[in-house]
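Student: I need the structure of the sequence given here:
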Amino acid sequence: MVRAKVVSHPFSYKVKKQANPVNLESWAKQQLTNPGQHDQVMFIQGGPGRGKSVFCRMFADWVRQHLHPIWTPILIRLRDIHAFEENIENTLSASVQADFAKKDGWLTDPNTRFLFLLDGFDELRMQGRTTGGIEDFLKKVGYYQENCQRNPQLGHRFLVTGRELALQGIVTPRNLERVQIALMDKTLQQQWFSNWGNLVGQDKATGFKKFLQAQHCPERVKELAQEPLLLYLLAAMHRDGKLTDQMFEGTSSINAKILIYQTALDWVLTKQRPEDLNFELTEQQTDDLRRILTEAGLCVTQAGGEWASMTMIEERLKGDDGARELLEKAQKRIGENPLRNALAAFYLRPASGSVVKEGAVEFVHKSFGEFLCALRLKESLEEWTEPRKKGRGFTINHDQLAEEIYDLLGYGRLTPEIVDYLMALLDTSDDFRPVELFERLEDFYLCWCNGEFIDILDETTLPQKTGQKLRKHGVELGQRQVDIAAGLNTMILLLELNRYAEKKNELKDKIDFHPCGKPDTEGFDRQRLLRMISYSNSVEFDNFLITIRRFLRQADLSGANLSWAYLSGADLSGADVSWAYLSWANLSGADLSGADLRSADLSWADLSGADLRSAHLPSADLSGADLRSAGLREANLSGADLREANLRSADLHEANLENIFWDEDTKWANVRGLETAINVPEALKNYLTSS
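Tutor: Model (predicted):
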């Protein structure tokens, strides 16, 4: 049994903060069989490893067994859709690889109703996965669902799954019924323990249960055990004697998760090898096998996060003598290419949705692939700062570094999950040299901003070389897209290093990243970031926002010119935006909580629905700004200019309004919390009382 919590109801834009859990299977059955809810799109969201895809498969099979032919389930993995038609019916026809879907009228047969289970909303293989494109697809599903309710010849239903982060910054259809898969509670865990006992024996299952319930078991482990995938890995580790309570003492959540994945990786490398590699391996050969898996993780990520071609993995391994020798040794045993068989045992399987003819693989659990990708990136980031044995400098020179950055980062986007794993892995590494890494990446970033890697006329550019290499393996990226990806992913690493240094007293003065350069210095260019935003958006309208918005928290943007910038939904919490120019910028729904906006120019900016709790806004220019439904609780607005601003339904609980500027065009309708606000001008009190 899986439990979920209702996040939001159809035709309501309010997200429920607290909700009682429901049985997910019962909820889905009730949604499907209740005619009054047939205009609603069922949306199941949840984090990685929560069981979304497994539920889709199980529920589709239950419908097939118990409700067919009343309902005919069709399971579609959205990652397998390679072309999206303007008409949703044509997209469905192309996705259902069966003869009946090729006939005209298959969707209008009054005697047949389909339940379309669209699994993996966050893995849509749209061109660039733009917010607008994804939003448009979801709107089409919502509109078609309403048509199915109105048209008796249709009557079909849609169930969509995906990670909740995929919905950030998206206006969802009004008829979306969203539930979120809840963490496993004790009742569900007890059922799981019972099933685990049937597999490994009740004694071992009981022993694992007692381990989790013991007082000395770290709370972090108990929390992670509420996630299905991690519960299984913990159970397997305990079964093999690899799990102790001392392992997790003093670890953070991400570090505990990494420890579990690393132990699981060691487990499959030493205990769960396929027959093709079932010979005595030296420690060096085990490391070679680990390298094969990390390269597979990188390739899958570079190819879009779903699958990667075998030839892509093989090509990346050509330069690794150890990995090549290991595979050659296995080849002598089985007489064929061993890579495909070797990968099959390590949480990978053939990719059914791939268009690559020579074969492709995908990770059974996407989160495990992201962890392996982070391991691969860690290796390179450490090598980039390895000092030369003789003389000054590094073993990898400036030109080699640029080539490797494009090779590793010149694709798509680094995900928050990969970045979290990467920074935690680096933090515990003896070979992590943060200052040197920061300086080298910043140098690359500045060269990239100046167009030095793409504006080369007398030779093939690095973006072009990388794009050509990726295209051979089914990854269609032009050299502009590669160049933009390399630059933005490097910016993400710089932002993360800057955040990392803020927590280390010995690094604060040595690592200080300003995307526009430090104000009042020769290298300061207030227009730089705005130019990079425009350049990044030249391939996709909101490319910069999609790539960077989750990494801007605590960023130093002081003095930057971001007028007219599109930053809707960006995470700028704790950022320094003092003295910045943000007039006419779109910051709707952005998280600016705790941000420093002193003397910032926010005139006519769209801040509707923005979170400005505890933000510092003294002397900020908010004239004409749209602050409808903005959260300004405990914000410091002393001396701010609010003339012609729209504060309808804004939250001003305990906000400081000392010496604010306002006029008769400032809109205060339905403003909340003014009675608890501090230093409210008497003239404003009298005006609101009389109006």
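Student: Going by C-alpha atoms from here, please, whenever you check contacts or count neighbours.
Tutor: OK.
Student: buried sites along stretch 40-59?
Tutor: Buried residues in stretch 40-59, defined by neighbour count with 16 or more other CA atoms under 10 Å: 40-53, 55-56, 59.
Student: I meant to write stretch 534-548 there.
Tutor: So stretch 534-548, judged by 16+ other CA under 10 Å, has buried residues 534-537, 540-548.
Student: ok, residues contacting that stretch?
Tutor: Among residues not part of stretch 534-548, those counted as contacts by CA atoms under 8 Å, 6 or more residues apart in numbering are 128, 130-131, 413-414, 480-481, 484, 488, 492, 533, 566-568, 570.
Student: Please give the structure of this sequence too, so both can be compared:
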Amino acid sequence: MTHEPGISIKKPDKFWNKSLKIEDPRNLFSSVGKAALNGLLGNLDSAAENLVEASAELGIAKTPGEIAWLLIYNSLTTAMVALVKSNQDLQIKIDNNELEVNELKIICDYHLDRFLKDNELRINQNFFTNPKDLPIIEIIKVPLRQWLEEFGEDKAAAQSISDRLPTYFVYALREEWNKDSQKYACLTEQPDTPFIKASEQENAWRRYSAWLQRQVEEPMFFEAFGLKQIYVPLYAYYNCEVEENQQDDKFEDRLHENKQYQRVVVDLESQLETWLNQADPHDAIRVISGGPGSGKSSFTKIFAAKQAEKEKVRVLFIPLHQFNPTDDLVDAIGKFIQSDIDNILPSNPLSKENAEPRLLIIFDGLDELAMQGKAVQEVAQQFVREIEKKVDRFNSNKTRLQALITGRELIVQANSNEFRKPEQILHVLPYFVSKDDKGKHNYKDERKLLNEDKRQQWWKKYSLLKGQKYSSLPKELEKNNLIEITSQPLLNYLVALSFIRKKVDFSQESNLNIIYADLLKSVYERVWENKRQHPAVKGLKEQDFIRVLEEIALSSWHGDGRTTTVRDIENHCNRSGLKKWLMEFQKKAEEGVTRLLLAFYFRQSGSNNQGDKTFEFTHKSFGEYLTATRIVREIKLIHKKLKAQQNDPDEGWDEKEALTRWANLCGASPMDEYLFNFVLDEIRLQSIQNPSDIANWQQTLCELISFMLRHGMPMERLNPRPDFHQANQQARNAEEALLVVLNACARVTENISQIEWDSPEAFGNWISRLQGQRVDGIVFCLNHLSFLNLKDCILLFREFYWANLEGVILEGANLYRANLYGANLEGVILEGANLLGATLEGVILYGANLSGANLSGANLSGANLSGANLSGANLSGAILSGAIFYRATLEEVKNYESANFKGANLTETVLEGKVKT
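Tutor: Prediction:
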């Protein structure tokens, strides 16, 4: 009889020998089982130690087969404990008196023992390459699922948990070998050993690869399933310049250089695998761009795990919110690896002594880079250039290093000049692209990928994992007003959570903030099946719970946008008068806050330079939503306090006190478009309850801005008082926040904001201070100027590049040689304004009133003036080629004969009393 090569696994002969110093040898298994079961109630930290002690008592194994049995047994048991520990928030319905101490014995010993009686189990050359293929793993999944069901998990959750066992086993196996390699040394010393002695560096990469596999199997939020189980592959597109003879007249598809592009649709994973395999040394950087919740980080985790498992290329995954960029990338990566407290990461693969022949580094979250005293955009630009420099250096002879970078759209756009190679920027597409979006953009989709609605695939997976009845997207959610939300991976998942709770009416217009509010409420209401309230919220009212979470989010925003520390949380709560509520979470400060953070939308992420534990939001948008509700809460309070003092000078706040509060709230970090959108949606929600409130807030903010422009921000009142540079930057941030929050109110009310300008040049001076020097792309504050009254303002040579000036009153304003390229001037009043020599190329002037405006020498190439009123305007020497004047009024315009109307669309316009068609 011939045997397959390898080592035959055998249970140690003396395992049941009563000469061991154990009163009952069966108690050894029982103690292991009890350790795991107790772990379900929060004692899993000691469970690992119990297993180590058990392993030490099993030192009777002598032969390679017995040693191999111990390796598999210890790894399998450790994996199951870790798996249960990862799901300890699933509220498994177990009480202490219900614990049966023999359960893990049945799983770990009985089934392994029974299998060996009927089968020969051998570990061979492929064992460490593909440990998942060990037959016993699939067999034990069944009793593990049954065990979970017995202790209260529903069938779907129990199945999801047990399905994740193989990946957990692989990681446990690597860790067990690394932890006690001497004990297992005989497996590599036999003359006919199936193992190859791997170098220490090789083993380190295998451990790290196993860790990457486990990351995508970790449970999502409070679910029994992991990312890998719910993940749906993504599509993307890259911009491809259209040849001149293929161009159409769609202005929407023009970039700033007036070129036209097609959006070439691709399968994201296939596209990147092709790039990785081609290994072109001159094309070694790829960028994934996407909005919050678009799935870019989930994709890179899945991609990293898959590529690491293939072992063709070494893969290093770096979350940039945990990364400290320096002038030298090699040094920065070395420090990142040294900061790994679990010693999972291999040695620095960019150093000379550990150089790898092929390496892919995935930098996730370009927008989350942070450095003291520097703006994110500046840090990101320096970081990208350093990557480019190092990639060129490492690839001077052959391709050794490739880099994949992810980032939100705005930060990628700001760095687009660095990424000019074909197909270099891949824009993540949503699960579903509507007909309207297809019509708006010029997609090239040869494989008809956009015909697929991936929401259906996601909901089918989700329903199976949750034991629900839906085989596709529920009809209640298949509505036009929900497409934008359900098409984004994260938001679609959040919608699913609220939909199953049945607390949000999706038949009405659903605001994203409603869904976030419902999720927070569901977190607060989470209780054990026997109605035991979570200890972190016991005795705390819901509004106080939300208030503390807002302060945690504010602490994070004032930091790097995602992470914070227990100390910073305590400081913020103390300053905001929330110490009493924070104390409700804790008996000992740090333990209590830690419990709170780990129980909800946070995870621990190491320590900072001072040794404080750091925590991060599981997704940045949770922090942005909570920060937005905190800002809106402050607006409401400021309005209330200012009105109180107007009624009684001994009550409330004066303007300086209100501005001091605002500087403390919004000065530390600048706002961005993502945070603004949450603020806007929160104000919209408030307007549903009481529309007059928003109009009152708008007027209060106008008055506060007028006071601020006359007296400045009271930065001297801050405690601790910042130095001059910090005070200047914080004042600028706070002032910009006043402007954009005012704009949010105005967008809801559509009322004109009546700010009292101290002088005709006051607004021009202020907006120049806020916008600074434009480097590239759209300046944030310029997108929030709509509905302002700028009548008679002096705006000579001012920069309004791609600004949103919708509904602005510019009557009599002096815009001599101002740059209004691409600006939105829809509904603007420019009656009597001076636009002599102004750049208005590509502007939207739909319905604008330009009667009597001086447009002498102005450039309006490609402008959309449909429905605009230009009666009496001076068009002397104006450039109007390609402009759209559909149904515009051009009666009695002056000097139009010298204007350039080449290619202009004058359909149904009125010119000199006649309709032009």
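Student: So which of the contacts of stretch 534-548 of the first structure are in strands?
Tutor: In strands, defined here by DSSP state E, there are no members of those.
Student: Nearest to residue 437 of the first structure among the residues you listed?
Tutor: For those, the residue nearest residue 437 of the first structure by CA to CA is residue 492; the value is 13.2 Å.
Student: what's around whatever residue of the second structure lines up with that closest one, how many residues?
Tutor: With the correspondence set by TM-score structural alignment, residue 492 of the first structure lines up against residue 740 in the second structure. Other residues near residue 740 of the second structure number 24, with proximity taken as other CA atoms under 10 Å.
Student: hmm, back to that, so which of the buried residues of stretch 534-548 of the first structure comes closest to residue 432 of the first structure?
Tutor: When these are compared for distance to residue 432 of the first structure (CA to CA), residue 548 wins out at 24.0 Å.
Student: Can you find the partner of that closest one in the second structure?
Tutor: With TM-score structural alignment as the criterion, residue 548 of the first structure pairs with residue 781.
Student: do you know how far residue 187 of the second structure is from residue 56 of the second structure?
Tutor: Remark: distance between residue 187 of the second structure and residue 56 of the second structure (CA to CA, to the nearest Å) = 18 Å.
Student: The two: which is more packed in?
Tutor: Here residue 187 of the second structure and residue 56 are set side by side on neighbour count (other CA under 10 Å), and the busier one is residue 187, at 22 against 10.
Student: what does that one align to in the first structure?
Tutor: By TM-score structural alignment, residue 187 of the second structure lines up with nothing in the first structure.
Student: and residue 187 of the second structure, what element?
Tutor: Following DSSP states H and E, one finds residue 187 of the second structure within helix 186-189.
Student: For that helix, name the packing helices and strands.
Tutor: If you count contacts as 3 or more CA pairs under 8 Å, 6 or more residues apart in numbering; DSSP states H and E, helix 186-189 of the second structure packs onto helix 64-86.
Student: residues in the first structure aligned with the next helix or strand after the helix it packs on?
Tutor: Reading on from helix 64-86 of the second structure to the C-terminus, the next helix or strand found by DSSP H and E is helix 103-105. Helix 103-105 of the second structure lines up with nothing in the first structure when matched by TM-score structural alignment.
Student: Which residues outside helix 103-105 of the second structure are in contact with it?
Tutor: The set of residues that contact helix 103-105 of the second structure without belonging to it, under CA under 8 Å, 6+ apart, is 29-30, 32-34, 36, 77, 147.
Student: can we see that at 10 Å?
Tutor: 26-37, 77, 80-81, 109-112, 143-144, 147 (CA atoms under 10 Å, 6 or more residues apart in numbering).
Student: tell me which element the spatially closest residue to residue 512 of the first structure that is not a sequence neighbour falls in.
Tutor: Nearest in space to residue 512 of the first structure, with sequence neighbours left out and distances taken as CA to CA, 6 or more residues apart in numbering, is residue 498 at 5.9 Å. Using DSSP H and E, the element containing residue 498 of the first structure is helix 479-502.
Student: What's the local residue count around residue 526 of the first structure?
Tutor: Neighbours of residue 526 of the first structure under the rule other CA under 10 Å: 21.
Student: corresponding residue for it in the second structure?
Tutor: Across the two structures, residue 526 of the first structure finds its equivalent in residue 760 of the second structure, going by TM-score structural alignment.
Student: surely its match meets residue 796?
Tutor: No: shown here, residue 760 of the second structure and residue 796 do not form a contact pair, counting by CA atoms under 10 Å, at 11.2 Å.
Student: Residues that sit against both of the two, list them.
Tutor: Among the neighbours of residue 760 of the second structure, those also in contact with residue 796 (CA under 10 Å, 6+ apart) are 813-814.
Student: So residue 382 of the first structure: helix, strand or coil?
Tutor: Reduced to three states with DSSP: H, G, I helix; E, B strand; the rest coil, the structure at residue 382 of the first structure is helix.
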